[in-house]
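[1] Got a sequence here, can you model it:
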Amino acid sequence: MPAQAIYRRLPRFPDEFVWGVATSAFQIEGAPTLDGKGPSIWDTFCRQPGAIADGSNGDVACEHVRRWQEDLDLIKDLGVDAYRFSVSWPRVRPGGSGAWNAKGLDFYEQLVDGLLARDIKPYLTLNHWDLPDELQQQGGWASRDTVHRFVEYAQGITQRLGDRLASITTHNEPWVIAVLGYETGIFAPGIKDRATAMQATHHLMLSHGLAVQALRAEGHATPLGIVLNLSPMHAATDAPQDLEKTRLEDGRLLRWYMDPLFKGAYPDDVVAYLGDDAPTVQSGDMAAISTPMDFLGVNYYSRSVISAQGPWDVNSSGREITDMGWEVYPEGLTELLVRMHRDYPVPPLYVTENGGAFKDHLQDGRVHDHQRRDFIARHISAVADAMEQGVHMAGYMVWSLLDNFEWASGFEKRFGIVHVDYTTQCRTLKDSALWYRDFLRAQKAARQNRGPAPTMVLSNQHNAVAAAPVQD
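    The predicted structure is shown next:
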């Protein structure tokens, strides 16, 4: 153990606290045309020259469609309570509207039943970015018609699977879909127009609210919510221009989504900033968007430091940097969760994604990813800190179960706690997975014995590697 290690006894998390792992359909499934699946915007985007860093695509990915039983056994072995996964919209309804694909629906029914048979709770996401390409040809999320097609899709999936699901998330990270997909164009569908992006944002939020209303009207009792990617915004200096820009960027990332969900309006300062690029909002839209939810998911990876002079040099922080170029900043998760609890009437919160990409190496059948292990441990500690300050936390899920297709980065970045050999498709539990399994076993033992949780070793150095449960 490092000479400067410190000990901390984390609380015994509540019995109902949910521990999980997460994936998304396009990143792991492969089988892009199997059994009648239609193309998604990501299938199309991957064919654009230069769109993906390594020139790859999701045609094979992790072959999860063929290896799903093996993957569910891995999840079972980890001892988690829940698996967060997404449905591929074009696999179950290839054109986004019209006929449903029975074989695609059968696949997800088998997946859900397989999870339940292994005593794992299914946490389903309806939209993790893979919009049917046919809908994109009709305007995609910039078209109000897509709102209604999404509601139909939500109804169809819930009618088929809702009685067996632990929760349903409407959208994963609408900011990413709209801004990276329609404004900067670095993600599918590759459009570069701010006004289009802002209209897409509004339609995503509207489709969320209308879907929640429709499912409730049909009598479905499955918990419903949405997942946002959020970060605390810190000014690089106390200079007025840095503070002003930080406030604006906070508005564009956090308040642009949280305000309509919980206050029924977009923030005035961001609307003014957008000017003619602000979205068209029809009567009744904001009331729909602010329909009460059962939970809110938060995806957290790092903070953002804002400078009016241009991009901030992340290396200047002196902290560890992930393979994505993101600063490791676990205390930002506590700050974010406490701020949401303080500023908004939020329902129970989940950390629905949290993890780090690091350069892993499989050696002698092991992957010694101490950086990822430490990352996860420190962020679990950050969740505990938020709970101690009164935040109602419902669960924590590691991103990601498997190394997978990392969007525009292709296969160059690895987030998984399970290593995937993309040539053989062999799965290997990394040290982070073994640590997570041991941590969960210790938590469950503490629950059963009604005793305290084990002490965790955490170094007080930012680049620490020690993070493991130990005996007192």
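[2] CA atoms for contacts and neighbours, from now on please.
    Fine.
[3] Pretty sure Tyr83 sits in a strand.
    Yes - membership of Tyr83 in a strand is supported by DSSP: H, G, I helix; E, B strand; the rest coil.
[4] For it, grab the count of nearby residues.
    Neighbour count of Tyr83, defined by other Cα atoms under 10 Å: 26.
[5] so what's it up against?
    If you count contacts by Cα atoms under 8 Å, 6 or more residues apart in numbering, Tyr83 has them with Gly20, Val21, Ala22, Ile75, Leu115, Ile120, Lys121, Pro122, Tyr123.
[6] try 10 Å this time
    18-23, 72, 75-76, 112, 115, 120-124, 166, 397-398, 401 (Cα atoms under 10 Å, 6 or more residues apart in numbering).
[7] and for comparison, fold this next one:
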Amino acid sequence: MKIEEQPFIWAVGIENTFVTQIERGERPLDEYDLTQHYQFWKEDLDRARESGASMIRYGIPWHLVEKEENIFDWSWVDGVMDYFKNHRELVPIIDLMHYGTPHWLKNEFANGKYPDYVARYAKEFAKRYGHFIKYYTPLNEPYVNAEFCGLNAVWPPYLEGLSGFYSLMTQLGKGIINTVNEIQAVISDARFVHVDATKKYFSYDPRLQEEVKLWNENRFVMWELVQGRISEFHPLYDFMLEYGVSPDTLTWFQNNQITIDIIGLNYYPQFSVHEVKRDKKGYIIYPHILGGGEELKEIVEEVHKRYQRPIFITETSFRGSEEERLKWLDECYDTCLQIQKDDIPLLGLTWFPFFDLVDWEYRTSGKSIEEELLPFGLYTLTMKDGVLQREKNRVGYKFEKLAKKRRESNC
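    This is a model prediction of the structure:
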């Protein structure tokens, strides 16, 4: 049964950011390593099944699978995929790309052959596991990827500014399209969940409304690109050309457009809503403003109006106390019910991350893993004698109660 035909889906996801290049003196950010998931993956997946979740977003460490160019080592992945094969009640949506690239790929996403290399890796995965793995995210959060790697020069290849942002976004977009095509050539019934971060911009300053309009359009750039929508009549067309994208590149996307199966929205109350304003020096800034269910509903309605495709909340959670997370879980679920009552095909929600994660700042902070643990999860991580203990917290128990109640009601 396709997930579009199922009752409301409760899902979880294990944080799987992989940024392991250390040429500039940073520490490798491999969340599976830092949270000891490589060691305790089976126990973690057992907990995910026990949570009441019927789906899980699960990432593949490309940097370990293909340590040498075109030589693939699936030994660790084999064990995990066998688990999914033997436990069909927990269906994985495979995150093929979650930021990091192999070390042999010089210039990372800026490498001209990146779109071909990532698609080759995806095809190898599909050939090996595609007889039972049907759901894929070609690349998680292109917007954040291009932001960290191309706009703000935080991660390799350390590009900067809007020219860097769009250069990376077009590279990532080509990789997404090539990945979809290569997997479909192997798995005719593959389904793709195209996941990106949600953004909502607003301003109290009437002089900044054009800026708000621009960024509220730019938040959709990945979905617009891969569907070949950005032509000379598109509101982003001239803006992208101004920052270095060639007309030929946008024509390539028009000629190689793909159809989106499912839209995945990652919404975080603390990170998804931005106020556009000027600082004391007159510069335009975009600080985060705490959002809630109302903003999530508005975003879902806008996405559905634009694309008319099934929607999945593929990430949501709240960084904070158990009380704050419990409050958001209830609010988010209530919002999802309201959205469904409006006949919008919202498939379900994903609590992400399943257990606490290590802050991305770990790469440069010099702090210990324990000091960098962030309280997001249904399970709390606590270091004891060098081992990160997993303890189900009150949010985990509430998630399990809601998921099982909804599943039993079959509505």
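[8] Superposing both, give me the TM-score.
    Overlay of the two chains. TM-score (TM-score structural alignment, normalised by the length of the second structure): 0.86; 389 aligned residues with a Cα RMSD of 2.7 Å.
[9] ok, back up a step: okay, and which of the contacts of Tyr83 of the first structure map to helices?
    Of the contacts of Tyr83 of the first structure, the ones assigned to helices by DSSP state H are Leu72, Ile75, Lys76, Val112, Leu115.
[10] Am I right that the first one is in contact with Leu111?
    The reference is to Leu72 of the first structure. Yes - if you go by Cα atoms under 10 Å, Leu72 of the first structure and Leu111 touch, sitting 8.4 Å apart.
[11] Check the contact lists of these two and give me the overlap.
    What both Leu72 of the first structure and Leu111 touch, as defined by Cα under 10 Å, 6+ apart, is the set Ala117.
[12] how close does the residue minimising distance to the centre of the first structure sit to Leu228 of the first structure?
    Nearest to the geometric centre of the first structure sits Glu353, at 4.3 Å (Cα atoms, centre = their mean). Glu353 of the first structure sits 10 Å away from Leu228 of the first structure, going by Cα to Cα, to the nearest Å.
[13] Between these two, which contacts overlap?
    Common contacts of Glu353 of the first structure and Leu228 (Cα under 10 Å, 6+ apart): Gly297, Val298, Asn299, Tyr300.
[14] buried stuff in stretch 46-66 of the second structure?
    Across stretch 46-66 of the second structure, burial judged by 16 or more other Cα atoms under 10 Å covers 47-49, 51-66.
[15] repeat for stretch 245-263 of the second structure
    Under 16+ other Cα under 10 Å, the buried positions of stretch 245-263 of the second structure are Val245, Leu250, Thr251, Phe253, Gln254, Asn256, Gln257, Ile258, Ile260, Ile262, Ile263.
[16] list the contacts for Leu248 of the first structure?
    Applying Cα under 10 Å, 6+ apart, the residues contacting Leu248 of the first structure are Met233, Asp242, Leu254, Arg255, Asp269, Val270, Tyr273, Ile306.
[17] how about the alignment partner in the first structure of Val273 of the second structure, what does it touch?
    With TM-score structural alignment as the criterion, Val273 of the second structure lines up with Arg303 in the first structure. Counting by Cα under 10 Å, 6+ apart, Arg303 of the first structure makes contact with 230-234, 326-333, 335-336.
[18] Could you tell me which residues make contact with the aligned partner of Ala197 of the second structure in the first structure?
    The alignment partner of Ala197 of the second structure in the first structure, by TM-score structural alignment, is Asn229. Listed by Cα under 10 Å, 6+ apart, the contact partners of Asn229 of the first structure are 172-176, 253-254, 257, 297-301, 352-353.
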